[in-house]
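Participant: Dropping the sequence and predicted coords here.
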Amino acid sequence: MTELDERDTAARPGAARARVVFLVRVPVERTEAFLAAYEAVRHLVADGVPGHRVDQVCRSATDPEQWLITSEWASLADFEAWERSPEHRDLVRPMRECFTDARSLRFHVHAQTPALP
């Protein structure tokens, strides 16, 4: 267990880190609007949403309309509190308007390889 993992466990007994995954389809002509909306969301979330640790946006190597958005949270409860907030709905609306399809998956982090030095 890393020092960061130990701090998370000590601060939140019984809480497990969580990974949230969104698989979305964005028409090629909406790509620019989608990425601009993602940029607005990621900076605001990274600067102050409790429990948020990191996120990524990834584009499929074989399908230019398929995207993957992942985020890691100190706990699933932290993500769910953020997702239920009015601020969340307002902030992500421009991004969601670019989707033609979306699927959400939620996971508790069970194990992790050590970070590289």
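Facilitator: Nice, I can see it. Numbering: from 1, shown residues only.
Participant: okay, CA-based contacts and neighbour counts for the rest of this
Facilitator: Fine.
Participant: Against residue 25, how distant is the closest residue to residue 18 other than its chain neighbours?
Facilitator: Distance criterion Cα to Cα, 6 or more residues apart in numbering; nearest residue to residue 18, sequence neighbours excluded, is residue 108 at 4.3 Å. Separation of residue 108 from residue 25 (Cα to Cα, to the nearest Å): 25 Å.
Participant: ok, second structure coming up, stack it against the first:
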Amino acid sequence: MTKVTQEEIAHFRSQLADYPSALQALQVLEDCEGDLEDAAIALAIRAGQQPEIANSDWLGILARKCRSLICRRELRDDLLNGNFAEIVPYLATSNLCPDLLATPVMMYVMRQGANDFCHPLDPLL
């Protein structure tokens, strides 16, 4: 279980205040008492997805599917500096990640560490 703090939620909320889907995702995360995986499953169901609940790394698998978008060179500085205001909407408009799941995916990446998460793609970029 990945627990997200109120401070982390507030950080995302301040950056994504103009993005309704992100605010909705953050509210669900608060309702789930900061449990990132539980919130992501609830949001996936709302988005019409059928997450593999038995797979404890379901959110990680989704994040890795989006890795090529998240770790793009032009987004890397924002990612490393914790600036998600451009990355979350960009990810949400892709066909890889449902709008409601873009924020939990970015929180997962933040928790993994941007460099560690993006490292497998570094030789390709």
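Facilitator: Cool, got the structure. Here the structure is a predicted model, which means the values were calculated and not measured.
Participant: Just give the TM-score of the two.
Facilitator: The TM-score (TM-score structural alignment, normalised by the length of structure 1) is 0.30; 64 aligned residues with a Cα RMSD of 4.8 Å.
Participant: re the thing from before, tally of neighbours for the residue nearest to residue 18 of structure 1?
Facilitator: Using other Cα atoms under 10 Å, the number of residues around residue 108 of structure 1 comes to 16.
Participant: show me where structure 1 has strands.
Facilitator: 18-25, 52-59, 66-73, 101-108 (DSSP state E).
Participant: Give me the helices and strands touching the helix or strand hosting residue 13 of structure 2, please.
Facilitator: Taking DSSP states H and E as the criterion, residue 13 of structure 2 maps to helix 6-15. On a contact count with 3 or more Cα pairs under 8 Å, 6 or more residues apart in numbering; DSSP states H and E, helix 6-15 of structure 2 meets helix 20-31.
Participant: Would you mind listing the buried residues in the helix it packs on?
Facilitator: Within helix 20-31 of structure 2, the residues scored as buried using 16 or more other Cα atoms under 10 Å are 21, 22, 23, 25, 26, 27, 28, 29, 30.
Participant: what's near enough to touch residue 89 of structure 1?
Facilitator: For residue 89 of structure 1, the contacting residues are residue 83, by Cα atoms under 8 Å, 6 or more residues apart in numbering.
Participant: roughly how far apart are it and residue 41 of structure 1?
Facilitator: 11 Å.
Participant: do residue 57 of structure 1 as well
Facilitator: 11 Å.
Participant: I'd like the buried residues of helix 20-31 of structure 2 as JSON lines, with distance to residue 90 of structure 2 appended.
Facilitator: Converted to JSON lines, the buried residues of helix 20-31 of structure 2 look like this (distance: Cα to Cα, whole Å):
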{"residue": "21", "distance to residue 90 of structure 2": "13"}
{"residue": "22", "distance to residue 90 of structure 2": "12"}
{"residue": "23", "distance to residue 90 of structure 2": "16"}
{"residue": "25", "distance to residue 90 of structure 2": "16"}
{"residue": "26", "distance to residue 90 of structure 2": "17"}
{"residue": "27", "distance to residue 90 of structure 2": "20"}
{"residue": "28", "distance to residue 90 of structure 2": "21"}
{"residue": "29", "distance to residue 90 of structure 2": "21"}
{"residue": "30", "distance to residue 90 of structure 2": "23"}
